[in-house]
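K.L.:
I need the structure of the sequence given here:
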Amino acid sequence: MNFIKIIKDINDILWGPIMLFLLVGTGVLFTYRLKAIQIRKFKQAWKITFGGLFKKGEKADEDGMSSFQALTTAIAAQVGTGNLAGVATAVAAGGPGAVFWMWVSGFFGMGTIFAEAILAQLHTERVDGEITGGPAYYIKKGLGSKFLAGFFAISIIIALGFMGNMVQSSSIAESVHVAFNIPNIITGFIVAVLVGLIIVGGMKRIASFTEKIVPIMAGFYIVGALIIVLMNAEMIIPSFRMIIHGAFNPSAATGGVIGVTIKESFRYGIARGLFSNEAGMGSTPHAHAVAKVKHPAQQGLVSFMGVVIDTGVVCTLTALVILTTGSFSSGLFGAQLTQEGFTIGFGNFGTTFIAICLFFFALSTIISWYYFGEANVKYLTGKKGISVYRGIVLIFIVVGTTINAEIIWELADTFNGLMVIPNLIALIGLSSLVIKVANDYENKF
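P.N.:
Sure, this is the predicted structure:
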């Protein structure tokens, strides 16, 4: 039995129905106990997040970053290749109905990510003078388990800092090669240099980068996708009809074009939705932990706007491009399916458009995932381990562009699954603390 087969078998168990049930179930738990806070406080969350968008914000320093910078750092991780390849995979494997279940995962995920942000805000530490935080800290201090905290820290460093960033650099290299015929290794070196120039400046430069690039890259993609959807305006209502019908009767939705069952529609929609918005994964709390806010719950409200932008806007538009252009019946899979939709809409420029988007989506994800890994290196070794970690990440970025991505994807999934387990244990174990803080916020504000 070969190595890839073994890893795939492990992932089938790790990311099987039990994990999906636990991830969605945690969201349901917080949605119920917080009395659907994502609905009740949506207007307030919007106002807090975007109310001062065009005011000159404060710069990040050793005391943390602004609330908006924390959100853009989180979104940089959430909005990545999963929004292009993941959504397309869900539609190809689960039919249009998978999009409905993606929305469901996003809705309940807003409850989970609210809880993660609160716990991260409550359990920060100063490491060599700089504020830091994340699940390792709330698992150790809140749950009282050094073993689970260490297990989480090691898992996320490997999952995101190393394997995940190899996947991202591989995606960049492939799309740039297709669009501009540039050799993968050259793209790898260019990406490594760009990343190195940003991460060497620490939290201050990372926050400054995400604050500027994330709104631009998201806006660029949203406008491009909207143009294609509006060019095929007559297909918008039929596409939504396919999504709703496909969630409960997949065959009727597409006239049997895609032979999937409700089970497959549910599984792929939920799984890809959670992979994209990262609710419950334990990644985005590293950014929300260091936000400078008056009350922890304030950052909780800001945090679930990241899910709205990721799943509600970007993922939905990707799905609508695929459905309104008819590319879903092309037989293609993954990012190629999304690329086909944009090629139908924009002609040859569609390939270039996706290459540009993928470059910035993946680059910003690398920066954020590096930062999340760094927080856990600090947890394990203090600042002394950062230079070694930084060097390994840059090497892996280059190496990721030269080797078969399949094994890296599988290993990234494995360590992603391992890091989720201690995070979910902490979220459920500390749920009463989350409710207490949320109630305190509602009473005071």
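
K.L.:
Could you use CA atoms for every contact and neighbour count after this?
P.N.:
OK.

K.L.:
Wait, Ala159 touches Val420, no?
P.N.:
No. The criterion here is C-alpha atoms under 8 Å, and Ala159 misses it with Val420 at 10.7 Å.

K.L.:
which of these two has more neighbours?
P.N.:
Ranked by neighbour count (other C-alpha atoms under 10 Å), Ala159 and Val420 place Ala159 first, with 26 against 22.

K.L.:
Please tell me how far that one sits from Met166.
P.N.:
10 Å (C-alpha to C-alpha, to the nearest Å).

K.L.:
tell me which residues in the strand or helix carrying Lys43 are buried?
P.N.:
Lys43 belongs to helix 42-50 when elements are defined using DSSP states H and E. Under the neighbour-count criterion of 16 or more other C-alpha atoms under 10 Å, helix 42-50 has Phe42, Ala45, Ile48, Thr49 buried.

K.L.:
go on, stretch 378-396?
P.N.:
Lys378, Tyr379, Leu380, Lys383, Ile386, Tyr389, Arg390, Val393, Leu394, Phe396.

K.L.:
Disregarding residues adjacent in the polypeptide, which is nearest to the fourth one?
P.N.:
So the one you mean is Lys383. Leaving aside its sequence neighbours, Lys383 sits nearest to Asp128 (C-alpha to C-alpha, 6 or more residues apart in numbering; 6.7 Å).

K.L.:
Next, the second sequence, to be compared with the first:
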Amino acid sequence: MEGFITQASNFVWSPALVALCLLGGLWFSVRGRFLQLRLIGEMIRLLFQKKVGEVGISSFQALTMTLAGRVGTGNIAGVATAICFGGPGALFWMWVVAFLGASSAFVESTLGQVFKVNIDGEYRGGPAYYIEKGLHSKPFAVLFAVVTVLAAGFLCPGVQGNSITSAFTHAFGLNTAVTTVFVISLLCFIIFGGITRIAQFTVVVVPFMAQIYIVAALIIVGVNIDKFPAMLQLVFSSAFGVNSMFGAMLGTAVTWGVKRGLYSNEAGQGTGPHASSAAAVSHPAKQGLVQAFSVYIDTLFVCSATGFMILLTGCYNVIGPNGQTIVNNLPGVEVGPAYTQAAVETLMPGWGSPFVALALFFFAFTTIVAYYYQAETNIVYLFRGSKRGAAIFVLRVIFLVGTAYSSMKSADLAWAMGDIGIGMMAWVNFIAILLLQGIAFKCLRDYEEQKHLGLDPTFDPAKLGITNAEYWTESQRETNTILEKSSGVDNRVLSTLQEKRELEAAKKGKRTGLFIDNDGDD
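P.N.:
The predicted structure is shown next:
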């Protein structure tokens, strides 16, 4: 079984998927005029905007929920795995995936906002929704939903649970069953509390765990600052195959860098839009920009912190593409969180391993919670009426049992299963966002035009020719009703919110020529 799963993982993660992730991200970057650089200041500003209305969660809560999925085992054990099997150059390709992936994250999260729906007082959205409503393909949408339930509800959580039990065994000598029982008990409390409890939990834990971990990494970098230039040279020379020791690992450096980079930041694989769709914002592009910044936090900050600690302290092994050992600095140490634990031990002897175990617990546990939310969102999409409640209950049971089971199995099996899940989602979602990218970039242009007018951007799908955006259409209708009752501007009826914006712009001397009054005169 383990051999079959490994072969399936290699099949899913073929060079075609690596090329799709890199070239797709590059195309989105070019089409968005490298929004991940141009608008970075706007991204930071939007992090702290208040939510619009009573329903939903704030942009910051949506960010932390997304980071709960992005920042996980991949940031500790995943980086170690990438370096072990791809060489130091894999870290560079993780950076590339993050830079290009920020634009992919913008596209998918903006689409999630455009086509979100209000179900039972909670905003729901994600690839299944924008595939059905944007591509008008119910079978394609159902395919993604089924793949996501399988991946997020069964294949992927085991990686996180397995890493927690491994780290706690290494740090505290705890039996895996004891750690597993603790994790599952805490999961029961969280997942039966709904999206609000998930948001409340992640908004506290995610910023805390990331800040403490990065501070520890900065201290290690400071202690080893004299080695930093040589380390960077090693990363870049290995990334392009010009380093004599790692010259034969160019292909594996790219593959493992992209694979573990995508596993870590999840840009383009379709997980981010689930949480970002829950945000209450006035324009879809706002949450798209916030989610683009989350990729930076995950990979450029947290993954880099892990990579720097491992490389600066020399606490890693490298295994070549043919299975030969190229670097053996940690004889007999299994690849995974133990690399990072050994690195931190150089700074805090006796304390480093427990510190990393606790950090990994918070990283991985919040990712497990995020996986559950993604799986539940797609169950909500697939089932209606009384069947929905029963399906959610079954999902919860399978999710808890599957997480417990995988937590006590081998790390190789858990990672292979996780890679299959992530890869399947990436294949389906990347094809979808390539086909729907025009809608996301329409939203970006509309957002920037309104910002240029000095307005706080709001969204009118009809103005952009976007159909099936029911939430926004209904919101627009309610806004128009309020304006019709209260505006009284020269006895005009402001039929759309855009006309109201144009009137405000005209008063500021910024007339654009798009305003038409009820007499038909320009």
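
K.L.:
For the two chains, what TM-score is obtained?
P.N.:
After superposition, the two chains reach a TM-score (TM-score structural alignment, normalised by the length of the first structure) of 0.93; 433 aligned residues with a C-alpha RMSD of 1.8 Å.

K.L.:
Need the counterpart of Gly193 of the second structure in the first structure.
P.N.:
When the first structure is aligned by TM-score structural alignment, Gly193 of the second structure is paired with Gly201.

K.L.:
how close does its match get to Leu363 of the first structure?
P.N.:
Gly201 of the first structure is 16 Å from Leu363 of the first structure, by C-alpha to C-alpha.

K.L.:
what number of residues lie near the match of Gly193 of the second structure?
P.N.:
Here the number of neighbours of Gly201 of the first structure (other C-alpha under 10 Å) works out to 12.

K.L.:
Can you name the helix or strand that the aligned residue in the second structure for Phe108 of the first structure falls in?
P.N.:
Using TM-score structural alignment, the equivalent of Phe108 of the first structure in the second structure is Leu100. Element membership for Leu100 of the second structure (DSSP H and E) is helix 90-114.

K.L.:
That helix: what's the following helix or strand?
P.N.:
Where DSSP H and E defines the elements, the next helix or strand beyond helix 90-114 of the second structure is strand 117-119.

K.L.:
Show me which helix runs longest in the second structure.
P.N.:
helix 411-452 (DSSP state H).

K.L.:
Tell me which helix or strand comes right after that helix.
P.N.:
Following helix 411-452 of the second structure in sequence order, the next helix or strand is helix 470-486 (DSSP H and E).

K.L.:
which part of the first structure lines up with that next one?
P.N.:
Mapped onto the first structure using TM-score structural alignment, helix 470-486 of the second structure covers no residues at all.

K.L.:
chain center to that helix: distance?
P.N.:
For helix 470-486 of the second structure, the separation from the chain centroid amounts to 32 Å (computed by C-alpha atoms, centre = their mean, to the nearest Å).

K.L.:
What is that helix packed up against?
P.N.:
Packing partners of helix 470-486 of the second structure (3 or more C-alpha pairs under 8 Å, 6 or more residues apart in numbering; DSSP states H and E): strand 117-119, helix 497-507.

K.L.:
one step back: list of residues touching the helix holding Lys43 of the first structure?
P.N.:
Ser67, Phe68, Gln298, Leu301, Val302, Met305 (C-alpha atoms under 8 Å, 6 or more residues apart in numbering).

K.L.:
Quickly note the distance from the fourth one to Ala117 of the first structure.
P.N.:
I take that to be Leu301 of the first structure. 9 Å.

K.L.:
for Ile244 of the first structure, same thing?
P.N.:
Ile244 of the first structure is 32 Å from Ala117 of the first structure, where distance means C-alpha to C-alpha.

K.L.:
Tell me which residue of the first structure matches up with Met249 of the second structure.
P.N.:
Checking TM-score structural alignment: Met249 of the second structure goes with Thr261.

K.L.:
Give me the nearest residue to its match, chain neighbours excluded.
P.N.:
Residue nearest to Thr261 of the first structure in three dimensions, not counting chain neighbours: Pro250, with 6.1 Å by C-alpha to C-alpha, 6+ apart.

K.L.:
Phe107 of the first structure too?
P.N.:
Leaving out its chain neighbours, the residue that sits closest to Phe107 of the first structure by C-alpha to C-alpha, 6+ apart is Gln38, at 7.7 Å.

K.L.:
Check which helix or strand the aligned partner of the one you found in the second structure maps to.
P.N.:
By TM-score structural alignment, Gln38 of the first structure lines up with Gln36 in the second structure. Using DSSP H and E, Gln36 of the second structure falls within helix 35-38.

K.L.:
Verify the stated contact: Ile386 of the first structure with Lys378.
P.N.:
Yes. Counting by C-alpha under 8 Å, Ile386 of the first structure touches Lys378, with 7.2 Å between them.

K.L.:
mean deviation of stretch 98-107 of the second structure from the first structure?
P.N.:
For stretch 98-107 of the second structure, the mean deviation from the first structure after alignment is 0.4 Å (mean C-alpha distance after the TM-score superposition for the first structure).

K.L.:
what's in contact with that stretch?
P.N.:
21-22, 24-26, 28-29, 32, 34-36, 261-262, 265, 267-268, 272, 285, 287-293, 295-296, 299-300, 433, 437, 440-441.

K.L.:
Can you give the distance of it from its chain's centre?
P.N.:
Stretch 98-107 of the second structure sits 10 Å away from the centroid of its parent chain (C-alpha atoms, centre = their mean).

K.L.:
same thing with stretch 15-34 of the second structure?
P.N.:
How far stretch 15-34 of the second structure lies from its chain's middle: 16 Å, per C-alpha atoms, centre = their mean.

K.L.:
so who does Ala171 of the second structure touch?
P.N.:
Ser353, Pro354, Ala357 are the contacts of Ala171 of the second structure under C-alpha under 8 Å, 6+ apart.

K.L.:
Secondary structure element holding the last one?
P.N.:
Using DSSP H and E, the secondary-structure element containing Ala357 of the second structure is helix 352-382.
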